[in-house]
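Enquirer: quick one: sequence plus predicted model below, questions after.
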Amino acid sequence: MDVEAAKHYLLSKPLTALDFPFGKEVSVFKVKGKMFATLSLGKMGKNQDETSQDWWMNLKCDPDEAAILRDIFPSVIPGYHMNKALWNTVILDGTIPQGEIERMIDNSFQLVVNKMTKKDQASILIHL
């Protein structure tokens, strides 16, 4: 999955907005004001290796599933600058199938929505 496909898929989620609270280098995707994903070139826009142009996406994840995904995919690592138990960083280097990344995005979105009030949940779920 390339970065444009990732952005498009993230923004296709109901009531999703793009924000830049950490600076223009880090795209933050929120549903009803709650973050469910970040996207940046390298480490939060601070790519250490100038030759690497991989995009990094942070996604919320169930703690057990987070550990399993890290074991399966070398390009899934503990969430960079996030709670490592609840977030994974997915390096968009082409090694993870697009459908799997979309599933991870869907799960992140749903985990955030599940923590909202019933009223907010209903206003989002009506669009699904």
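Expert: Arrived safely, thanks for sending. Residues are numbered from 1 along each chain as shown.
Enquirer: rest of the way, CA atoms for contacts and neighbours
Expert: Will do.
Enquirer: could I get the full set of strands for the chain?
Expert: Secondary structure of the chain, counting by DSSP state E: strands at 16-19, 26-31, 34-41, 55-60, 76-78, 87-92.
Enquirer: okay, those strands in TSV with distance to E100 and mean neighbour count next?
Expert: Formatted as TSV, those follow (distance: least, Cα to Cα, whole Å; neighbours: other Cα atoms under 10 Å):
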stretch	distance to E100	mean neighbour count
strand 16-19	20	17
strand 26-31	19	22
strand 34-41	15	22
strand 55-60	13	26
strand 76-78	12	21
strand 87-92	11	26
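Enquirer: next up, a structure to set beside the first:
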Amino acid sequence: MQGHEIQRIAIEAAERLPAAECSYPFGPEHQVYKVCGKVFLLLTELRGVPIITLKCEPQQAELHRVIYPSITAGYHMNKR
């Protein structure tokens, strides 16, 4: 599955969530989805590669990165 296809699936899933809102607070190249004012999904491109950043609990994120090598820490999302 290619990056744009993954982004399309993520958008479709986000838009099915009750109270999910889409905005572009960081400019037209950064699509952001929020629920109750909290960001849970960001879509953009990094050096021409479509990416998504999906927020989850740190332990769950670490497990996903171990199981799926294509999953990396969110770009500019590490608060450590």
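Expert: Arrived safely. Not measured: the values here are computed from a predicted model.
Enquirer: now the strands of the first structure as CSV including distance to S108 of the first structure?
Expert: Compiled in CSV, those are given as follows (distance: least, Cα to Cα, whole Å):
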stretch, distance to S108 of the first structure
strand 16-19, 13
strand 26-31, 11
strand 34-41, 6
strand 55-60, 5
strand 76-78, 14
strand 87-92, 9
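Enquirer: show me where the first structure has helices.
Expert: Assigned by DSSP state H, the helices in the first structure fall at 3-11, 63-72, 98-114, 118-125.
Enquirer: present the ones you listed as CSV; the columns should include distance to V28 of the first structure and mean neighbour count.
Expert: Formatted as CSV, these follow (distance: least, Cα to Cα, whole Å; neighbours: other Cα under 10 Å):
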stretch, distance to V28 of the first structure, mean neighbour count
helix 3-11, 10, 15
helix 63-72, 20, 15
helix 98-114, 13, 17
helix 118-125, 18, 13
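Enquirer: those helices: which one's closest to P78 of the first structure?
Expert: helix 63-72 (7.5 Å; Cα to Cα).
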